[in-house]
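Colleague: how would this look folded up:
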Amino acid sequence: MKLFLMGAAATGLALAATVAHADQPATTTAAAPAAKPTYGTYGFDTAGMDSSVKPGDDFYEYANGTWLKNTPIPADKSNYGAFTVLDELSQKRTREILDGAKTDPNSKIGVAYATYLDSAAVEAKGLAPIKPWLAEIGAVKDLKAYAALSGKAARAGVRGPFRFYVGQDDKDPETYILSMMQGGLGLPDRDYYLDQGEKMAAIRTAYVAHLEQMLTLLGEPNAKARAAALMAFETEIAKVHWTQVDSRDADKTYNKMSLAALQKAAPGFDFAAYFGAVGLKPTDLLAAQPSAVTGEAALIAKAPIGVLKDSLLLRSVHSYADYLPDNIASADFAFFGTTLSGTPEREERWKRGVTFLKDSLGEEVGKVYVAKYFPPETKAAMDQLVKNVLSAMGRRIDGLPWMSDEAKARAHKKLAAFTPKIGYPDRWRDYSGLTIKSGDLFGNAMRANQFDFDYNIGKLGKPIYRWEWGMTPMEINAYANFGMVEIVFPAAILQPPFFDPNADPAVNYGGIGAVIGHELSHHFDDQGAKYDETGKLNQWWTDQDVANFKALTAKLGAQYDAYEPFPGAHVKGAFTMGENIGDLGGLAVALDAYHASLGGKAAPVIDGMTGDQRFFLGWAQVWRRNYREANLRQRLVTDPHAPSQYRADIVRNFDAWYDAFKPAPGGKIYLDPKDRVKIW
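Modeller: You can find the predicted model right below:
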């Protein structure tokens, strides 16, 4: 599955009707849409622009600069933009649903939410709810018992030495298989341990202090020495971990082996006990990073048992911090929320409760959400938009100069196989097996994790769940799933500024049209293109096609490598490649779809803006986002999406953008025609 995590916001200043310089748009005037859109006169927030910036210097700032200057980040957020604005709306709507249910003892979502809100009960219980689990960790005496408890921890939602789940077999997409990945780190990525820069060194120091603080809060002795020992152990694990770039390579991460072969390759860890603790006896599995798994197993074999237990102990408290007393939850947030992401304050309890309900009973809430907030007209309009974008992709495939006729024929087969999912699932999850008890927040959280785990593991040996969704309807997001050959758009993202039924079509095509195109283009990005029309990992191109494609993606990667949000901190073109191809292809397909929608007629000029100008402004608008520095630095290491500014500025590769805004050569984002990248 490929997730598309977007991010940005919107507001409103009218554009002057005259041109200040060649970089500004030409002006004529026509009537705006009859019904008033949410933003501006045609769906774009002109008040948020900064017309003192030349489009050819920074299109993102030109489209969004005033909004960026005037929009503070709320104290409980690490960044703020269009996605956050809609997420806040989704939270408020979900709260209304939950508030209406919380006094009903027969409502599972109501009982779960009311129990979450009862902070006095949580404080009164103290650490008592988690003590039985901590006692199990304390009772571990040897490596076999550690392996078994690590498996049990995975079922409880606690990340241990490895991670595993059941998903489609990439080379046999009609079959479910167990997949496992590297794990064992408390910090977000190996770079946090191995990067010798000043910023990372400061985070490591803070992390060790945090581990010591948590051990102390739990009443554990020798906290300082134990924190240092755990940090030393995790640093050794980081050395064997794969990089983010290698970990996203579908070919490198497809390593099918038997459990016996894995055990032979990694004798230091008892995998039979690990999987057996949760009722699994896999014959075969996929190891995403086999050298990391074997390396970790070797490190585990020689590690002191106390360090291994401390790792489980501290991961458990981190996983359940929000369901424990405030001294634990606040200390956890102080490091993971503030130090790592720069967020000054925790969200209000009701917001955290909404998140808990989305995570634990998401589709049960979603049923009510879509009935109240997702009109059938929106679904119908999206159906048509998706069809238009798919048709445009077909035309673009036909016109590709670098692709062979043989590969084009297969690309059309893949296009014909797509399943778009819009708004909400056709078949809802059944939560009847999940026990929710009034007054038992910790127990509810643990049972929800176990229920989710059992649901996932229960897929083994069954036909593929083609009705399944990976997001709730309340998510402000969208995703592509390679194995399912599907693109998925939850209800909550289908709102302004992404989609507004009263907005000019150009803005909608630049917003949700490009989102549709992005998810579609993921299936043809540097990893998605490795999957054929059945969802199978299988090279369906000629060798020359592959070579031509790699030459184009190398140019795009170099473009992103040059972006430097902070001195010495660059975007990683190889790491963000899939998303960058998605943006490039998605915007190209959406632009073609917009042009086709005009039926051969010229687009009207509205408020001095041509159709293409409004299209590109619609794209830039959805990427408005202010970041806290710590959050943006973390994203450079862990997020496969480029920062919002560079996503908006991908317009620099489009001839139509140059025709629309007439940027002068020599502008900061100006590219000579030979340097503009065109892939799909």
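Colleague: alpha carbons only for contacts and neighbour counts from here, please
Modeller: Will do.
Colleague: Please enumerate the strands of the stretch 251-400 of the chain.
Modeller: Taking DSSP state E, counting those that start in this stretch to define them, one finds strands in the stretch 251-400 of the chain at 256-258, 284-287.
Colleague: Likewise for the chain?
Modeller: Using DSSP state E, the strands of the chain run over residues 2-4, 79-81, 162-169, 172-182, 256-258, 284-287, 419-423, 478-481, 486-490, 625-627.
Colleague: Give me the contacts around the second one.
Modeller: Residues from elsewhere that reach strand 79-81, judged by CA atoms under 8 Å, 6 or more residues apart in numbering: 7-10, 72-74, 623-628, 631.
Colleague: Next: the last one.
Modeller: Contact partners of strand 625-627, identified using CA under 8 Å, 6+ apart, comprise 7-9, 68, 71-73, 78-82, 644.
Colleague: Type out the ChimeraX command that picks the buried ones from the contacts of strand 79-81.
Modeller: This is the ChimeraX syntax for the buried subset of these, where burial follows 16 or more other CA atoms under 10 Å:
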select :7,8,9,10,73,623,624,625,626,627,631
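Colleague: Make a markdown table out of the contacts of strand 79-81 and add distance to residue 156.
Modeller: Formatted as a markdown table, those follow (distance: CA to CA, whole Å):
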| residue | distance to residue 156 |
| --- | --- |
| 7 | 31 |
| 8 | 34 |
| 9 | 36 |
| 10 | 39 |
| 72 | 38 |
| 73 | 34 |
| 74 | 32 |
| 623 | 36 |
| 624 | 37 |
| 625 | 35 |
| 626 | 35 |
| 627 | 33 |
| 628 | 32 |
| 631 | 28 |
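Colleague: To check against the first, give me the structure of this:
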Amino acid sequence: MPTTVARRLNRNLLFLALACSLAACKPSTDTATAPAPTEAAATAPAIGVDLAGIDKSVKPGDDFDAFANGTWRNSATIPDDRSSIGTGYEVQKKAEQRNADLIKGLAASNPAAGSDARKIADYYAAYMDEAGIEARGLQPLQPELAKIDAIASKADLARVLGSGLRADVDPLNATNYHTDNLFGLFVAQGLQDPEHNVATLMQGGVVMPDREYYLSNDKEMMETRAKYLEYVTALLRLANVAEAEGKAKDIVALETKIAKAQSSIVDTQDVHKANNPWAMADFAKKAPGLDWNAYFAAAGLSDEKTIVAWQPLAITRLSALVGSEPLEVWKDYLTFHALSRNADLLPKAYADLRFGFFGTTLQGTPKQKDRWKRALDSTNNALGDAVGKLYVEKYFPASSKAQVEEMVRNILAAFAERVDTLEWMTPQTKAKAKAKAQTMRVSVGYPETWRDYGALEIRADDPLGNRLRAEEHEYKHQIAKLHQSVDRGEWWMTPQTVNAVNLPLQNAMNFPAAILEAPFFDPRADAAANYGSIGAVIGHEISHGFDDTGAEFDAQGRLANWWTPEDAKHFKEATARLAAQYDAYEPLPGLHIKGEQTLGENIADVSGLTIAYLAYKKSLGGKEAPVIDGLTGDQRFFLAYAQGWRSKMRDAALRQRVLTDGHSPGRWRAQTVRNIDAWYDAYGAKPGEQLYLAPADRVKIW
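Modeller: Modelled structure (predicted):
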């Protein structure tokens, strides 16, 4: 993932990961997208679901996703500049157009120099200046290239590596474990110290999305590696690097060694393997090879007493590679990374080469997004809160905020009632679960405080410099938190992001304004549709507080075991059955979903849908829901849920999702309904149908 400065993709619903592939997007990867309702649905807000998208030739009990979305999928076309489409994509298009209107309006209003509005307008204008970018060539990147070229010792190498450290990973809020820098930094409260922020170092160093792209013997992966070598070679040649072919082979060989040194996604997800605070002196002892004093000094971290090593074995191995691999190979590696990471703001030939690999090869996308869309993405990454403040002022009414906050209260209340009914859970664990739910901080729409961009220099004639300065500004913001009180209300997404997130360390949730739009949320729609769509989103995020990771954190966000052994045993047995359920799904021939890798999101889907359904029934006040267009309230509820996950995805993007992401693809998330008893009553699924599970085999967690 190219280094971005927007708040990161979080432990989230992942709507835009499909769309990009809900915040800044990796060139490789999460957001699971789902498409919007058809015109017919838009004219029938009372029902809130897309009747025209249903394929009535499919039995709901055989494939509920195909039943709910089959007709839509058969006619839907993925735009040439996309790897997928879905409901999240349609909602994101609305946010995108609104952002475009806002930013173009700013430029026309000639805002005051130094104001946030001026910075937004200038950043966007600079990105759009294609003629200026062509004329400047590689000149804007020369300072970085010169710094690399001047490396004459391993101490110099450590300083350059340290100066490039960025806060571009997030192991707890996000499924964002990737950085092409050798290491990435995450700053948040300590795992067992909710009063103080700590710095966490995570593995990185490869350009392709995950270590599997370098190590797998799968035929498609081997073909991808061959195309990657072609990309590295072509980019070096374009930059007039001597002996490009030989250097490209050395670079890919080094990245392969880095991939072998890395921990797997499943190991990275295990928070108990991550709680490794190292004193600063420990790094030289436990991870020799890298000059850590020089590295941390260049990274501005010399004053820290301890830094957490999230993947300690990987950090040790990566440091050893710094010591063992030739200096010239590292210099070539850094040169290539600098070119590749910044190619979209270099002349068109560089941008086209990058897109050819990351867009077409990795995602199957034939056409690059229009430049104005890329400019919007980059502006939002650099100045997310400044744009977001304007966005909510214009597009997010107080009435929507109040209505969603009421739904959140209802769903939290339903969760507490559900805990009381769990026969398998002991009273002491129930009390702690309810306490955690009751103290959960829920933020809807936008943060209470906004970022200050006063120190960030933005120039209308320096697009690459703008982004590099914005990345550095974000990094300085993050490391400054190390010397401040923990902000319990910190937001990790911008308001204009179509996504939602649970924050286990803060015991909190963020629901940005941009996701609170139809069909996810429509203030005019029937309650069944709203609870089945945005209600399930809310339930999903609440449930993250009690999934395989969230259940490890107490009400204060402290890593603590609050389960009795009996309760923990039941929980692990139930989640193991859910992992096995997803292991059986086969999105592409021979490629199965990884049930363990996606377990946290799958737990949140099952539990969140359960809670949302209970809250929906509670909202009826004991009355029967009306039948609308021949559908009962329960039928509309489950239909809205499945249509929220409708998606259509290119095979290359689907493969990347399955291999690298903690979220299952949307088509299989829609099948979550097979674990909910009420779905069987609503749609009459019977033994012998493909989704049917006997009552004892349905996974019930919360």
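Colleague: returning to what we had before: tell me which of the strands of the stretch 251-400 of structure 1 is the most buried.
Modeller: Each of the strands of the stretch 251-400 of structure 1 was scored by mean neighbour count; the highest is strand 284-287, a mean of 21, by mean count of other CA atoms under 10 Å.
Colleague: Could you tell me where that strand falls in structure 2?
Modeller: Alignment of strand 284-287 of structure 1 against structure 2: residues 306-309, by TM-score structural alignment.
Colleague: Contacts for that stretch, please.
Modeller: Stretch 306-309 of structure 2 has contacts (CA under 8 Å, 6+ apart) with 198-202, 274-280, 315.
Colleague: Which of the contacts of strand 625-627 of structure 1 fall within helices?
Modeller: Filtering the contacts of strand 625-627 of structure 1 for membership in helices, criterion DSSP state H, returns 68, 82, 644.
Colleague: Go through the residues you listed and name the one nearest residue 226 of structure 1.
Modeller: Distances from residue 226 of structure 1 to these, taken as CA to CA, are shortest for residue 644 (40.1 Å).
Colleague: That closest one contacts residue 7, doesn't it?
Modeller: Yes. Contact between residue 644 of structure 1 and residue 7 holds when scored by CA atoms under 8 Å: they sit 6.7 Å apart.
Colleague: which neighbours do those two share?
Modeller: Between them, residue 644 of structure 1 and residue 7 share the contacting residues 623-625, judged by CA under 8 Å, 6+ apart.
Colleague: whereabouts in structure 2 does stretch 324-332 of structure 1 align?
Modeller: Stretch 324-332 of structure 1 corresponds to residues 346-354 in structure 2, going by TM-score structural alignment.
Colleague: Show me the contact partners of that stretch.
Modeller: With CA under 8 Å, 6+ apart, stretch 346-354 of structure 2 has contacts from 130, 133-134, 137-138, 231, 234-235, 238, 340, 343-345, 464.
Colleague: Can you tell me which of those residues are buried?
Modeller: 130, 133, 137-138, 231, 234-235, 340, 343-345, 464.
Colleague: Okay, and which of those map to helices?
Modeller: 130, 133, 231, 234-235, 340, 464.
Colleague: which of those residues sit farthest apart?
Modeller: Pairwise distances across these peak at 22.7 Å for 130 and 231 (criterion: CA to CA).
Colleague: about what we covered before: could you dump the strands of the stretch 251-400 of structure 1 to a markdown table with distance to residue 657 of structure 1?
Modeller: Converted to a markdown table, the strands of the stretch 251-400 of structure 1 look like this (distance: least, CA to CA, whole Å):
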| stretch | distance to residue 657 of structure 1 |
| --- | --- |
| strand 256-258 | 46 |
| strand 284-287 | 44 |
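Colleague: looking at these, which is closest to residue 342 of structure 1?
Modeller: Here strand 284-287 is closest among these (CA to CA), at 34.2 Å.
Colleague: average offset between that closest one and structure 2?
Modeller: Here strand 284-287 of structure 1, set against structure 2 after superposition, deviates by a mean of 0.7 Å using mean CA distance after the TM-score superposition for structure 1.
Colleague: what distance separates that strand from the centre of its chain?
Modeller: 25 Å (CA atoms, centre = their mean, to the nearest Å).
Colleague: re earlier: what's the closest of the strands of structure 1 to residue 578 of structure 1?
Modeller: With CA to CA, the closest approach to residue 578 of structure 1 among the strands of structure 1 belongs to strand 2-4: 9.1 Å.
Colleague: Which positions in structure 2 sit opposite the closest one in the alignment?
Modeller: Taking TM-score structural alignment, strand 2-4 of structure 1 hits residues 11-13 over in structure 2.
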